[in-house]
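1. With the input below, show me the fold.
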Amino acid sequence: MWSLPGYDVEAMIGFGATGEVWRAREVATGDTVALKRLREGADPTALETLRREATLLRTLVSPHVVRLRGVIGDVLVLDHAPGGSLAALLHRRGCLDAGEVVTIGVAIASALVEAHALGLVHGDVTPANVLFTEQGMPLLADLGVARVAGEVRTGVDGTAEYVDPAVAAGGEPDAAADVWALAAVCHHLLAGTPPHDGDSPDEVLSAAVEGVRVPLAILAGTAPVELVAAIEAGLAQDPQDRPSAMQLRSLLRRAHATAPVQLAAGPAGPSASARETHVVRPLDPVHGGRRRRRLPRQAAPVVALVVLVVVTAGVGWVTGRGQLPSAAAVAAIVPVVAPSPISSPSRALPSSPAGPDWPVVLETLDDARARAFEAADPTLLEGVWSAGSPGLQADIAAARSLALAGRSAHGLRHEVRDVRVEQLTATSARLQVVDVLAAYEVR
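-> So this is what the prediction gives:
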């Protein structure tokens, strides 16, 4: 165990290739702090990076950034974040609820707004570099690879899954790259996977450069469409098409209400702390071959949601086994509340005495939507959603992304388990639906 004057060093809570983070108690105040130092044998470049981080932390004072309390020699004294890292939380939970995603996204976007206003680029916004206070407040950490906007370096700094495609192709990190990285983190939180994957950093970066990814609307089919649209905006392939950090923050706020981040109980150990960033080598300008991404054929969890079915003017239904609205007649299925897990849904499909066979209505619309994604043809979605609805816009964007990547989604269907009518009028019906997303494949 090493020692530092004025502090009782207690335990290591994180480490990387060149550095390590220890929990300690300040003798004078009794405060718990985090001590960041280099590991033995670290090269001079690592020392320069550590000192650079200290300088940047003195400049960037924000409630959304881990605070630098002081520097003793080559040891950084930081506020302790006992809630652990977002990476550890993802490892425990797989994905987060929409409200939690907004809470995290807004906080980190706020940190980026302040950094970008000072001309700073973080350069490595990842789940490992988002920490939590005891109350679950998100904090942006690790400015080790941050730089002044416009500064040129060799190599690609950052974690491959969250590297802007423009940077992966050889461009310099800028504010737009931070926005893409944050959107990629939000994608991971909502879908349980980052936008691009691969067996190696090079494969991930190659997929990013090619723009090969499954649309978020497919991976997170029950997520609020406005939230999906906000995240997709940040993931635009062209940096000029992305919102600024401030604009992304506004989009996230408008998309869904925030919710407290539910941190799992238990102390934060080494696995719960932020990993150190690593450097991945730049890709060649031209890439040969093309990876085919195939999703595992696993069904999604059963969920319940409320949908609003709107019938176009002039089209009605009769009671009992009367005439059924067609897919073109039923103009929208719009989620109006967030989905919630259902432990043991009833398999009964009750029919309403004042409406048609609703499971068949929903299956008809779902079949039409599935055909659109099998053909990667956005025009086929017009009979599924009402004109101009957020759902239509999100699905059109998803279908176009598939078409541009030369891919299509097969078997993208929902199995309706339960339908209950909550409200019925002459032109609309409010339904509570329990369904499960069947196994599907993107190829």
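
2. From here on, just use CA atoms for contacts and neighbour counts.
-> Will do.

3. For H414, give its distance to Q262.
-> In this view, H414 and Q262 are 29 Å apart by Cα to Cα, to the nearest Å.

4. Neighbour count for these two, which is higher?
-> H414 (21 against 13; other Cα atoms under 10 Å).

5. what's the neighbour count on the nearest residue to the more buried one once chain neighbours are set aside?
-> Among residues not flanking H414 along the chain, L437 sits closest, at 4.4 Å (Cα to Cα, 6 or more residues apart in numbering). When counting by other Cα under 10 Å, one arrives at 19 neighbours for L437.

6. please give me the structure for this one as well, since I'd like to look at both together:
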Amino acid sequence: METSERTTTTRYAGRHRIVDHTAPSLPGYDVVEPIGEGGTGTVWSAVAPDGSTVAIKVVPAVDADDALVELAVLGRIRDPHLVRLHEATTLPSGDVALVLDHLAGGTVGTVVRTRGHLAPGELVTLLSPVSSTVARLHGLGVVHGDLSPDNVLLDLDGRPFVADLGVARIAGADPAGLRGTEGFVAPEVLAGAVPSAASDVHSLGALAWFCLTGEAPGPAVVRGRLAEHVDGLPDELVETVELALRTRPEERPDADALAVAIFESAPPEPVVLARGSDEVGLLTRRIRAAARPAVVGAGVVGATPHRIAVVARTLLPWVAVAAVVTVVVLGALAWTGSRDDARATTTAGTTAATTPRAPGPDGPGASPDARRSRGGADPRSLVDAPQRDPTALVQALADARSVAWSAGVAARLVEVDAPRSPALARDTEVLAAVQRARQRYVGLAFTVRDAEVVARRGVIVTIRTRIDTGAHVVRGPAGEVARPPAAGAPVLLDVVHTDSGWRVHDVREA
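-> Okay, the predicted model is just below:
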């Protein structure tokens, strides 16, 4: 990819220099027009070889390190509310070009500036998932550093996506003068402190204030109470926003708790988008398709995991969320899908009498890193693993899966599932529902009983396997629930060899 002539005009956004570009040239891509300038580069809309619309962000060489941060984060995590990276190219000039999702709904800043402010229910629809995504970044040790109205993008259905990770920093790294966007920076960062997860939470609170009032919040000593600026706000929402804006970082909630508090503060409402000066009467998908699955007992009949996750997120009260998550997780946890096993669970209020022993360093559930430290090669890295020892390969994938579920960090699913695969999309949705229900899995381990290769279709190898789930504890707001061991039903595991090794592409009934 090359860029043609560039002007020498430069200006600054935060600490990042913006260099004006003429249209970039990338074989196979038809560049259409410039669509904006973010904290780390000029952004153009383009048509990809497959006909889809993408965004191409050209980051100047002087900020190439920031592009590498964005690459590292976007290559590690697949989150339903994080802008997706398609490919990246280093240009001969040293500039870096990132091909990203194009979000045609504009930015939260555009919507608010056009309409004046958002309704409380719209704020819930926007900011609760954004806060959850930020919590996942924090779980990776990544601080965004510039959460602001123009760094939250929208699709045409009103769904929010966190963007501009080029200004992010890895926890413990030199902040190098990072200041973010004026009006949305935590007071301790303005005073010279290192940006942190708590400063991101302050920015989320400032974003909420902006959405509700149309203006960034001023300093605490002069801005007054949120209820003084907007009439009729729910008390819970006012308290949540002001808690996030506390001057002392230790008094703010973490991002995950903020997501839950925002969700519980008001009923979600569809988001009315804006384009230029015209409002677009499109609604979010929060009620579509997922709104009417038939609920039978503790299960959900006729709903895909994606739909169940949407129901759990937007429609059901939190008591019902726990029941839905129990069914979904037990059905998907060990790639078994046994509905009888899913229903064989204690009630959410039962306290476990004993806690099962956590898996030892050599047993099921031991991390792949632990296995490698004992001198054995990770089967996922062996090109001929399915032929050499399919049981060892599936066990390594199952071990990585238990680590992801036990940690409750969706980013760790990249150690199990292939990028942009059906398995990753499904697992991310289900684990997100678990996180929103504030549940954790303690002592979770899987044991592969048998595995054999039964088919090869192009790059996909199909393994028939049975995976048992060991006894473990589900820990949540209502206490601890002991789960007995469960034998796994046969499943077909489609695996594919990626740049990172063997990963799961999909799971099907045997």
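
7. start and end residues in the second structure for the host helix or strand of R430 of the first structure, please.
-> R430 of the first structure belongs to strand 428-437 when elements are defined using DSSP states H and E. Alignment note (TM-score structural alignment): strand 428-437 of the first structure is unmatched in the second structure.

8. what's the following helix or strand after that strand?
-> Sequence-wise, the next helix or strand downstream of strand 428-437 of the first structure (DSSP H and E) is strand 441-442.

9. Packing partners of that following strand?
-> Contact partners of strand 441-442 of the first structure among helices and strands, from 3 or more Cα pairs under 8 Å, 6 or more residues apart in numbering; DSSP states H and E: strand 409-410.

10. The strand it packs on maps to which residues in the second structure?
-> Going by TM-score structural alignment, strand 409-410 of the first structure sits over no part of the second structure.

11. Please apply the same query to stretch 335-355 of the first structure.
-> Counting by TM-score structural alignment, stretch 335-355 of the first structure has no counterpart in the second structure.

12. do you know how far the residue nearest to H414 of the first structure is from E232 of the first structure?
-> Taking Cα to Cα as the measure, L437 of the first structure falls 21 Å from E232 of the first structure.

13. helix/strand/coil for the equivalent of Q135 of the first structure over in the second structure?
-> Matched to the second structure by TM-score structural alignment, Q135 of the first structure sits across from D157. Under DSSP: H, G, I helix; E, B strand; the rest coil, D157 of the second structure falls in the coil class.

14. where along the stretch 51-200 of the first structure do the strands fall?
-> Ranges of strands in the stretch 51-200 of the first structure, per DSSP state E, counting those that start in this stretch, are 68-72, 75-79, 120-121, 130-132, 138-140, 147-148, 156-157.

15. List the buried residues of the first one.
-> Just to be clear, that refers to strand 68-72 of the first structure. L68 (16 or more other Cα atoms under 10 Å).

16. returning to that earlier point: just put the strands of the stretch 51-200 of the first structure in JSON lines and tack on distance to R371 of the first structure.
-> What follows is these, written out as JSON lines (distance: least, Cα to Cα, whole Å):
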{"stretch": "strand 68-72", "distance to R371 of the first structure": "54"}
{"stretch": "strand 75-79", "distance to R371 of the first structure": "53"}
{"stretch": "strand 120-121", "distance to R371 of the first structure": "43"}
{"stretch": "strand 130-132", "distance to R371 of the first structure": "40"}
{"stretch": "strand 138-140", "distance to R371 of the first structure": "41"}
{"stretch": "strand 147-148", "distance to R371 of the first structure": "47"}
{"stretch": "strand 156-157", "distance to R371 of the first structure": "40"}
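
17. Out of these, the one nearest S62 of the first structure is which?
-> Nearest to S62 of the first structure among these is strand 138-140 (9.3 Å), distances taken as Cα to Cα.

18. which helices and strands sit right next to the closest one?
-> Right, strand 138-140 of the first structure is packed against helix 98-117, strand 130-132 by 3+ Cα pairs under 8 Å, 6+ apart.

19. and those, which is most packed in?
-> Highest mean neighbour count of those: strand 130-132, a mean of 27 (counted as mean count of other Cα atoms under 10 Å).

20. To what extent does that one diverge from the second structure after superposition?
-> Average distance, strand 130-132 of the first structure versus aligned residues of the second structure after superposition (mean Cα distance after the TM-score superposition for the first structure): 0.3 Å.

21. Residues contacting that strand, please?
-> 81-87, 108, 138-141, 273-274 (Cα atoms under 8 Å, 6 or more residues apart in numbering).

22. Alignment lookup: A206 of the second structure to the first structure.
-> Aligned partner of A206 of the second structure by TM-score structural alignment: A184.

23. Ok, F446 of the second structure next?
-> By TM-score structural alignment, F446 of the second structure lines up with nothing at all.

24. T10 of the second structure: neighbour count?
-> 9.

25. now the helices for the stretch 1-150 of the second structure?
-> 64-76, 108-115, 120-139 (DSSP state H, counting those that start in this stretch).

26. Kindly reformat those as CSV containing distance to H16 of the second structure.
-> CSV is the format used below for the helices of the stretch 1-150 of the second structure (distance: least, Cα to Cα, whole Å):
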stretch, distance to H16 of the second structure
helix 64-76, 9
helix 108-115, 20
helix 120-139, 21
